[in-house]
Every structure is written in C-alpha cells, then in structure tokens.
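*Asks:* Build me a structure from this.
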Amino acid sequence: MTDRLKGKVAVVTGAAPRGEGVGNGMATAILFAREGAKVVLVNRSAERAEKLAAQIKDEGGEASVFAADVADLDACEAMAAFTMKTYGRLDILHNNVGIGAPGTPETVTLDDWNKVIAANLTTTMLCTKACLPRMKAGGGGSVIMVSSIAGAVGLMGSAGAVAYSTAKAGLHGFTRSVAADYATQNIRANCIVVGSVHTPMVAHMGTEARERRRKMVPMQTEGTAWDIAYGAVYLASDESRWVTGITLPIEGGLVNLRAWPR
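*Replies:* Now for the predicted structure:
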C-alpha cells in the first residue's frame, strides 16, 4: 500500500465478478483499497460482493457492500446516500457495469438493444447523476467510465456487436460532457478504453479464440483486469488532478497501432 488514495471514498459498481477469476471491477476495488481508499462495493449479488469485501478486509483494507440494480434511479440515490452515511464523503465513482449481446442492425432484437444500452450507458448516467451532488459538496471528485475498444473501432464479424459498440461509444461522449459541465467544480471525468483482457466475462472463450485475440494485439500479449485497475488508480488519484475529458486506451496498442507492410 502506497496511500495514493488515502482519505478518499470510492464507489465501484459491478464490483464482484460473475464467475471465477478476477474481473475489472474486482481488481479495481482491491487496488483502491490497497491504496488507502474506503470502498463501497455495489453489486446485484450481495453474496459475491460480501466475499470480495472479506478479501479486502483480510488485506487490511476497508470495504462495505451495497446490493443494488443500478439501472434504477432510486437505487442509485440510495447507493450514494449509503456511502455518505457510512463514510461521510464521496470522492470517486468507478462505473463498471456492462453487458454485451450479439447482433448487427439487421439481426439484433429490440429487447437485446434496450438491455445493452441500459446496462452500459443508462446505469452510468444514473450512478453519476446520484453521486455528483455529493462530490460537489465535498469539493470535487473523479468519475471514471469503463468503455471498450468496441466503442473506439468497428468490430468486423458475422455475429456483430452493434448494441455493445454503440453503448460503449456513447460513454466517450458522456465522459466529455460530464468533464465539460463540472470542470470548474473540481470534478474530473475520464474514460478507460478496455482492450482484449481475460476476465470472467469472457471465460467462455476457448483457447483458439483467445489466441486469435492475443495475436491481434501489437504487443502480442493478453491483458488482465489488473492492467485496467492500475489505470483506474491513476485516474482516481491526485496524480491526475489536471486530467479530465480523456479516453485512456489500455489495450496493448490495439486502437492506435497498425502493422505497416515492409
């Protein structure tokens, strides 16, 4: 622990993974706690969140659990109120909730479209809406969005990912809007663009598919949730006090680098 977040209170949504292994939210919550933050673990499954909270406490960190579906505004308001009642302040919001579904504009169902937009984009807006007044009252804060390379580049493939790509791209615009609206109030908003990381969300992926993804990355390596979490620590800390409105790709060069024929 180096105390980069000492004295801060962080809310991490979608904190506990859905399966075995370490997800982006879990890694971020653990590193936030290791760096001295008090962490509120927000999850639909209280059982999984309690398990994560116990792990953080075993390491000497501090964490509390708030079970909620953050697609509901009242739940988001209750989440923010719980954080203030428990710790007296709210400095960091890490928006990590998201799901995907296949489909091109021709094949995606309206039900899947609405679910993906709601889970990735609307939840982020609602959580941010609830937390901003508390950040303003405390003199500032850091709001972090979690996007994907799917929102930064077009993904070719027969299955398609139009709803997921659209939702993740929407987070980029949402980030810049929040950053602009609250820049004079010492509230920063930034977005992490997640690359080909291996987490429980893609645990169903076979060895061959993982290898294809690895070879697409210019660095020729597969990322982990810890790579994403270290970026989140930077954006949450005072080290990035003059950084707002950016999209930070953590993806081994996949978005910005291309091989040139020799």
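*Asks:* all contacts plus neighbour counts: C-alpha atoms, from now on.
*Replies:* Noted.
*Asks:* what's the single longest helix in this structure?
*Replies:* Identified as the longest helix of the chain according to DSSP state H is helix 162-182.
*Asks:* Can you give the distance of the following helix or strand past it from its chain's centre?
*Replies:* As assigned by DSSP states H and E, the chain's next helix or strand after helix 162-182 is strand 187-194. Counting by CA atoms, centre = their mean, to the nearest Å, strand 187-194 is centred 9 Å from the centre of its parent chain.
*Asks:* Do I have it right that residue 143 meets residue 90?
*Replies:* No - Residue 143 is beyond contact range of residue 90, at 10.6 Å (criterion: CA atoms under 8 Å).
*Asks:* Strands of this protein, residue ranges please.
*Replies:* 9-13, 38-43, 62-67, 92-95, 141-148, 187-194, 247-250 (DSSP state E).
*Asks:* can you redo those strands as TSV with mean neighbour count?
*Replies:* Listed next are these as TSV, based on neighbours: other CA atoms under 10 Å:
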stretch	mean neighbour count
strand 9-13	28
strand 38-43	28
strand 62-67	22
strand 92-95	27
strand 141-148	27
strand 187-194	26
strand 247-250	20
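*Asks:* could you dump these to TSV with distance to residue 180?
*Replies:* As requested, those are exported to TSV (distance: least, CA to CA, whole Å):
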stretch	distance to residue 180
strand 9-13	22
strand 38-43	26
strand 62-67	30
strand 92-95	17
strand 141-148	12
strand 187-194	9
strand 247-250	14
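*Asks:* Would you do the same for the sequence below? I want to compare the two.
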Amino acid sequence: MNSSDRGPGWTPEKRLDGKVAVVIGAGQSPGEGFGNGRATAMRFAREGARVLAVDRNIESAEETAALIRGEGFEAVAFAADVTRESELHQAMLDARQRWGSLDILHNNVGVSLGGGDADLMDLTEERFDNVCRINLRGTIFACKHAVSIMREQRSGVIVNVSSAAAVGKYPYAAYKATKAGVIAFTEQLALQNASFGIRANCILPGLIATPMAVDTRVREWNQPREQVEAERNAKVPLGRQGTGWDVANTALFLASDEANFITGISVLVDGGRVLNRI
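*Replies:* I've put the predicted structure just below:
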C-alpha cells in the first residue's frame, strides 16, 4: 500500500498500543474506495491494536486483515452474521481467548436500500424486520456479549456507528428509525456501565463516499457514478462527501485514552450537512 492509501491523519503514535479491538463490519461492499469498517480496522491496527476483523463475508474480512498484516500489524479475520447472536458471542470470546482481553468493540453495521428499506408507503414487514435485525438488534447483541467481558475486566470502550440520518432529513423509514435507536441504546449503555469503567459513544456519519453508499445507489438508481457523487457533494456545506478515514479518525479518538472522560455522546461526522436539515 502506498502513502496515498493511508488516509489523512495517519500517525505512528500507537494510541491503542496493546489493546484488543473487535471491529464488526470490517469487510466492505464491492466498489471504489474504503468503507468505514475497513478504514477503522486499519486505523486501529496502525495505532497498535490487535484487531479481530469481523464480517459475514469472510473473504472481505480476510482482505481487510491481509491489508493490515501487509503493513506489519496484527489482525485476524472472523466470520459472523450480526443477525445471529451466537456468532457475535463467539467473536467476542475468540478475541479474548486469542489475545487475553477485549478492550474495544466497534460496531460498524448498517443497511438501508441494500437491505430493502423504502418510503413508508412502500415498506413491507419483511423488509423492515431485515433492516431492524441488522442495524439495531445486531448492535445490541454485539454489545451484550462485549459488555459481559468488559464488566469482568472493569474496563472497555464501545463505539457504535449510527447515522446523521437519525437526526436529519432522510427519506427511508427503517434506516432512520433503527439508527435513532442505536443512539438511544448507546446512551443507556453508557449510563448503565459507567460504574464498570466502560465508555460507550456513537458516531453519526453523514454523506460518506463508501462503496456501500455510492455504489449501491449507482446500481439502484441506474445513474452514472459521477452523477451520484456530484449530487451528494452538493448537499454538504464543506463541498464534498467524507471518506471512511474521516469516520475512522473519529473512532480512533473515541477509542483512545484521549477520550477517557467522554461517554454517552453522539458525534456528527457530516461536513455540516445536518445544519441544512430545516
């Protein structure tokens, strides 16, 4: 990997040195660029964390782990479907058994159009339930099994990825509702686990140029990629979409000791777009 692929803000500071991190959704959809989960897994590893790269697509998870190992850092791929609690449980146990602890859980899972989301009038029970199982239930049960270990340790950090859609305009019902649920759940998680030394925070990405966001819309809307990207860029006050590295850098801060007095917050990473919601 050349220096241009490192992403902005790369440093050799080792802010997560010796930590064990489980990144759920560490693979990514086919397409151009880096997804939020892959970028975060790589960012954590570059800062010294040993990373369990979890994804239902083991080939994609292995691609992420291979990129990390190719840079000289430590990562192992693990297959788990977030709709299956037992597989999430096994992921947490594997990290602890492999490296002795579970210090960071990063939940980067979410589907909208790709999961069948739609305008309320077009939404079906099956499609709603599918989005809910992935976006909300998957996050909650991953946290359940991470918290079990973290309470024993009396330490740990959880970073859940919600969405700016939860607090701003968004046309599809299930994604907005479930991502708002992730915020509420993270606040509860932070409050109920602070006495155990566990912190929990939320990231709310806005329009990020990831394969899942852009390439899915290119396919669903049958539009040229350049048109989709131009329309998304135009909606952001800073004049461009974000990248997976913008989300990864925020996750790194929240997971690091630099944020050791921060819990229960939701951080917008949206280039100011939520300011245009009215």
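*Asks:* Read off where the longest helix of structure 1 ends up in structure 2.
*Replies:* With TM-score structural alignment applied, helix 162-182 of structure 1 matches the range 173-193 in structure 2.
*Asks:* Then stretch 123-139 of structure 1?
*Replies:* Aligning stretch 123-139 of structure 1 against structure 2 (TM-score structural alignment) gives residues 138-154.
*Asks:* So what touches the matching stretch?
*Replies:* Here stretch 138-154 of structure 2 makes contact (CA atoms under 8 Å, 6 or more residues apart in numbering) with 82-85, 88-89, 92, 101-103, 105, 107, 109, 156, 158, 160, 182, 185, 193, 196-198.
*Asks:* Out of the residues you listed, which end up buried?
*Replies:* Neighbour-count burial (16 or more other CA atoms under 10 Å) applied to the contacts of stretch 138-154 of structure 2 gives 82-83, 85, 88-89, 92, 101-103, 105, 107, 109, 156, 158, 160, 182, 185, 193, 198.
*Asks:* Most distant residue from the centre of structure 2?
*Replies:* What lies farthest from the middle of structure 2 is residue 121; by CA atoms, centre = their mean that is 28.8 Å.
*Asks:* That residue matches what in structure 1?
*Replies:* By TM-score structural alignment, residue 121 of structure 2 lines up with residue 106.
*Asks:* And residue 228 of structure 2, by the same measure?
*Replies:* Using TM-score structural alignment, the partner of residue 228 of structure 2 in structure 1 is residue 209.
*Asks:* Could you report the neighbour count for that match?
*Replies:* Residue 209 of structure 1: 10 surrounding residues under other CA atoms under 10 Å.
*Asks:* Relative to residue 222 of structure 1, how far out is it?
*Replies:* Residue 209 of structure 1 sits 12 Å away from residue 222 of structure 1, going by CA to CA, to the nearest Å.
*Asks:* Same question for residue 130 of structure 1.
*Replies:* Residue 130 of structure 1 is 35 Å from residue 222 of structure 1, by CA to CA.
*Asks:* just residue 205 of structure 1 next, same as before
*Replies:* Distance from residue 205 of structure 1 to residue 222 of structure 1, by CA to CA: 13 Å.
*Asks:* Name the residues contacting each of those two.
*Replies:* Between them, residue 205 of structure 1 and residue 222 share no contacting residue, judged by CA under 8 Å, 6+ apart.
*Asks:* neighbour count winner among the two?
*Replies:* Using other CA under 10 Å as the criterion, residue 205 of structure 1 and residue 222 rank with residue 222 on top: 18 against 12.
*Asks:* State the distance from the more buried one to residue 197 of structure 1.
*Replies:* Residue 222 of structure 1 is 6 Å from residue 197 of structure 1, by CA to CA.
*Asks:* before we move on, what about residue 217 of structure 1?
*Replies:* In terms of CA to CA, residue 217 of structure 1 sits 11 Å off from residue 197 of structure 1.
*Asks:* Pick out whichever of these two has more residues nearby.
*Replies:* Higher neighbour count among residue 217 of structure 1 and residue 197: residue 197, with 24 against 20, using other CA under 10 Å.
*Asks:* residue in structure 2 matching that one?
*Replies:* Residue pairing (TM-score structural alignment): residue 197 of structure 1 is matched to residue 208 of structure 2.
*Asks:* Now for the closest residue to its match other than its chain neighbours, how many residues are close by?
*Replies:* Spatial nearest neighbour of residue 208 of structure 2, chain neighbours left out: residue 242 (4.4 Å); criterion: CA to CA, 6 or more residues apart in numbering. Neighbourhood size, residue 242 of structure 2 [other CA under 10 Å]: 20.
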